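Trainee: A predicted structure for the sequence below; I have some questions about it.
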Amino acid sequence: MTQDAEVIEIDNDVEENVTLKIGRHVLSCFMVWCHEPIEAGKRYPADLGFFFFDEVGDDWEMSEVGDDVAEEIVSIDDAWGYSVTGTLRGEVLHVGDLRISDEILSGLEYLDGRKIKLRVDRLQVSFDASI
């Protein structure tokens, strides 16, 4: 799901490491694709997704949580990993005003409309042309 993202910073050592602001969220993401070079301080359409180091082996963490648990996205160890809690609607995880679409969510249709918590190894971002 495409969202408006402001590029806050592009890492000098690892150019795929970008810091974004989407809504009220500031996120460190791994850039997997961009249509054109991006620049800090500019806004771009961006699609967020998840990456799990052992997705094939199904060794990733997901649990259903109660409605009283806050929707949030929290960095793990100042790296690309995040703990993500949100409401699943189709293949889109709603985390407050943040929307994350990923094919791994398609296998969780039995949890549609419920709140889930995921531990992801990194957030990935793909950029389209400049807004």
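Mentor: Cool, the structure landed. This structure is a prediction, so every number in the text was calculated from the model and none was measured.

Trainee: can we go C-alpha only for contacts and neighbour counts from here?
Mentor: OK.

Trainee: who's in contact with E109?
Mentor: By C-alpha atoms under 8 Å, 6 or more residues apart in numbering, the contact set of E109 is G90, E91.

Trainee: and L27, how far from D59?
Mentor: Distance, L27 to D59, by C-alpha to C-alpha, to the nearest Å: 24 Å.

Trainee: settle it for me: which of the two has more neighbours?
Mentor: L27 (19 against 10; other C-alpha atoms under 10 Å).

Trainee: against that first model, consider the following:
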Amino acid sequence: MIYKALVKGIVPHIEEEVILEVEGVEFTGFSSVYPYEIEVGKKYPVLVGFTILDELVIRENKEETKELERIGLGYQYYIRGVLQENSIDAGFVLTDEDEYFSEYPYLIGEHVEIKVDRVSIEFLRESV
């Protein structure tokens, strides 16, 4: 799903790192492609996904919460929300571009928690 994201910060020593706010949720993400120069305080159309470097850790979440929770000071996050066929609704939708969720059809529609290594951002040229 395409969102209008507010850029809240750009980290100068790690150029891929950007702090965004989407649907009232602030998080640190990574974007390796910028089709234009981005500026703090402006809004841009984005797709939000996630990166898993080793293996997917997914489990049911009895608390039925929707949120992103940063793990320590690193870039890992717990994403909690409702699992969909190719995305997770954590208050806003994060896409599963690598089709991890296809191995968990029994969890579709359930509240889950997944651990990801980073949140990925794709800045788009198209308008929202």
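Mentor: The structure has been received and is ready for your questions. Computed from a predicted structure; not experimentally measured.

Trainee: quick one: map K66 of the second structure onto the first structure.
Mentor: Correspondence of K66 of the second structure to the first structure, assessed by TM-score structural alignment: E71.

Trainee: surely that match meets T85?
Mentor: Yes: counting by C-alpha atoms under 8 Å, E71 of the first structure does reach T85; the two are 4.9 Å apart.

Trainee: between the two, tell me which one has more neighbours.
Mentor: T85 (25 against 18).

Trainee: so which residues of the second structure form strands?
Mentor: Remark: strands assigned in the second structure by DSSP state E are 3-10, 17-22, 25-30, 43-51, 57-60, 67-70, 77-84, 87-89, 93-95, 111-116, 118-123.

Trainee: what's the mean deviation for the fifth one versus the first structure?
Mentor: So the one you mean is strand 57-60 of the second structure. On superposition with the first structure, the mean distance recorded for strand 57-60 of the second structure (mean C-alpha distance after the TM-score superposition for the first structure) is 1.1 Å.

Trainee: contacts made by that strand with the rest, please.
Mentor: L107, E110, H111, V112, E113, I114, K115, V116.

Trainee: quick check, nearest of those residues to E39 of the second structure?
Mentor: Using C-alpha to C-alpha, V116 comes nearest to E39 of the second structure of those, at 26.5 Å.

Trainee: which position in the first structure aligns with the closest one?
Mentor: Using TM-score structural alignment, V116 of the second structure pairs with V120 in the first structure.

Trainee: its match and S75 of the first structure, how far apart?
Mentor: V120 of the first structure sits 10 Å away from S75 of the first structure, going by C-alpha to C-alpha.
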